[in-house]
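Q: I'd like to go over a predicted model; first the sequence, then the structure.
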Amino acid sequence: MEETFPVRQWRVPASLPAAKVAGAVLLISLGLLFADGDPVRLALAGLVSAALLGWAARDLVAPVRLAVDAAGLTVVHGFASRRELPWATIEAISVDRRPRLGLATEILEIDAGQALHLFGRYDLGDSPGDVARVLHTARTAAGA
C-alpha cells in the first residue's frame, strides 16, 4: 500500500493585506488633510499608497508563499508566479537568525543552486525555524 505524503502550505496571514490597505487609505487621507495644496506632498502620499496597495494585491493574488509535498517545494516567484523545486535541486534549507533593534529576526533560506529563496515570519504565517523543521522532516521522508 502506497503511503500518501501530506501537502503542507504556508501563507501570508489574512490580517496583513488588510493592514496594508488600511495604511494606504490612511496615507491618502493624511495627504489630503495636511498637504495644503502642495503637489509634492500629495504625489508622495499617492506614490507610497500605490506601493502599499500593490504589495497588498500580491498578498491577495498569491497568498501561499511556500508549499511542500513528496516531490519537493513550490515557492512564489516574482509577483505571483510559482516555481517548483524538486528535492534534488535543493542544496540547503537553513534559518538565519540575527539580532536587530533589540529583537531577534529569523529568515528561512532555501538554497536551490542558482536561486536563493528567502521567507520571513510574515511570508509564512509561522516561525521560520518551525517551517525549516517541517521541511527537513519532509525531505527525509521523501528520501531526498
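A: Structure's in. What do you need?
Q: going forward, measure contacts and count neighbours with C-alpha atoms only.
A: Fine.
Q: elements contacting the longest helix anywhere in the chain?
A: Scanning the chain for the helix with the most residues, using DSSP state H, yields helix 39-61. Other elements packing on helix 39-61 under the criterion 3 or more Cα pairs under 8 Å, 6 or more residues apart in numbering; DSSP states H and E are helix 15-34.
Q: run the angle between the helix it packs on and helix 39-61 for me.
A: In terms of direction (axes from the mean of the first three to the mean of the last three Cα atoms, to 10 degrees), helix 15-34 departs from helix 39-61 by 170 degrees.
Q: measure the spatially most central residue of the chain to residue 130 for me?
A: The residue lying closest to the centre of the chain (Cα atoms, centre = their mean) is residue 123, at 2.6 Å. Here the distance between residue 123 and residue 130 works out to 13 Å (Cα to Cα, to the nearest Å).
Q: then residue 76?
A: Counting by Cα to Cα, the gap from residue 76 to residue 130 is 19 Å.
Q: please identify which of these two sits among more neighbours.
A: Neighbour count, other Cα atoms under 10 Å: between residue 76 and residue 130, residue 76 has more, with 17 against 11.
Q: hang on, that one packs against residue 64?
A: Yes: applying Cα atoms under 8 Å as the test, residue 76 and residue 64 come out as touching, 7.4 Å apart.
Q: find residues that contact each of the two.
A: Applying Cα atoms under 8 Å, 6 or more residues apart in numbering, one finds that no residue jointly contacts residue 76 and residue 64.
Q: sorry, back to before: tell me if I'm right that the residue nearest to the centre of the chain and residue 12 touch.
A: Yes: judged on Cα under 8 Å, residue 123 makes contact with residue 12 at a distance of 5.0 Å.
Q: next one for the comparison:
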Amino acid sequence: MLPQSPPARQWRVPTVLPVVKLAGALVLAAAGLLFADGDRVQLVLAGLAAAALAGWALRDLVAPVRLAVDPEGITVRRGFAGRQRLPWPVVEAIRVDRRTRRGLTAETLEVDAGDSLHLFGRYDLGAPPEEVAEALLAARPAG
C-alpha cells in the first residue's frame, strides 16, 4: 500500500483583522473631520492615515490566504495580492524564529527558498507559526 500524502492546507488572515482595520480607518477619518478645526494639514494627515489603513484592510480582504501547501510545494503571497509557487526542491528550510524583547516573545515562520525568504507572523497565518511549520514539514515529501 502506498503512503498517502497529506491533503492540501492553507492559512489565512483571521476574519476579524480586516474588520478592525476598517473600523480604525473610519475612526481616523472621523477624528480628522471632528478635530481638524479647519487645519488642512491635520485633515490631510488623518485622511492619508485612514486611506493607508483601509488599503491594508483591503489587501486582507482581496488576498486573505497567505500560505498554502500541497504535495507539490508551497504557495506564498507575493506583493499586494499575487501568489508565488515554490516547488519542494527550491524550499531550502522551514523554521520558526523566536525573539524576546521587553518581556514579549514574537514568533515568525521563515520559508527559505534560496533566492527569496518569506516571513509570516501569527496574524498572517491565523495560527501559531510553530504549528504551521510542523504542518509544512509533515507535508514535505521525504528525500
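A: Ah, there it is. Computed from a predicted structure; not experimentally measured.
Q: quick one on the thing from earlier: and the helix or strand following the longest helix of structure 1, how far from structure 2 on average?
A: As assigned by DSSP states H and E, the chain's next helix or strand after helix 39-61 of structure 1 is strand 64-69. When structure 2 is overlaid, strand 64-69 of structure 1 sits 0.3 Å from its aligned residues on average, using mean Cα distance after the TM-score superposition for structure 1.
Q: tell me, strand 64-69 of structure 1 lands on which residues of structure 2?
A: Against structure 2, the aligned range for strand 64-69 of structure 1 is residues 65-70 (TM-score structural alignment).
Q: could you measure residue 122 of structure 1 against residue 142 of structure 1, distance?
A: 27 Å.
Q: wait, residue 37 of structure 1
A: In terms of Cα to Cα, residue 37 of structure 1 sits 62 Å off from residue 142 of structure 1.
Q: those two - which one has more neighbours?
A: Neighbour count, other Cα under 10 Å: between residue 37 of structure 1 and residue 142, residue 142 has more, with 14 against 11.
Q: the more buried one reaches residue 71, doesn't it?
A: Yes: counting by Cα under 8 Å, residue 71 is a contact partner of residue 142 of structure 1 at 7.5 Å.
Q: off-centre distance for the match of strand 64-69 of structure 1?
A: 11 Å (Cα atoms, centre = their mean, to the nearest Å).
Q: what's residue 132 of structure 1 aligned with over in structure 2?
A: Residue 132 of structure 1 maps onto residue 133 in structure 2, by TM-score structural alignment.
Q: count residues in the vicinity of that match, would you?
A: 18.
Q: isn't there a strand covering residue 95 of structure 1?
A: Yes: counting by DSSP: H, G, I helix; E, B strand; the rest coil, residue 95 of structure 1 is part of a strand.
Q: what's the local residue count around the nearest residue to it once chain neighbours are set aside?
A: Spatial nearest neighbour of residue 95 of structure 1, chain neighbours left out: residue 108 (4.6 Å); criterion: Cα to Cα, 6 or more residues apart in numbering. By the criterion of other Cα under 10 Å, residue 108 of structure 1 has 23 neighbours.
Q: next one: residue 74 of structure 1
A: Residue 74 of structure 1 has 18 nearby residues by other Cα under 10 Å.
Q: just how off-centre is the host helix or strand of residue 118 of structure 1 within its chain?
A: Element membership of residue 118 of structure 1, judged by DSSP H and E, is strand 116-119. Centroid separation for strand 116-119 of structure 1 versus its chain: 9 Å, with Cα atoms, centre = their mean.
Q: please identify the buried residues of that strand?
A: 118-119 (16 or more other Cα atoms under 10 Å).
Q: mean per-residue distance, that strand versus structure 2.
A: Averaged out, strand 116-119 of structure 1 is 0.3 Å away (mean Cα distance after the TM-score superposition for structure 1).
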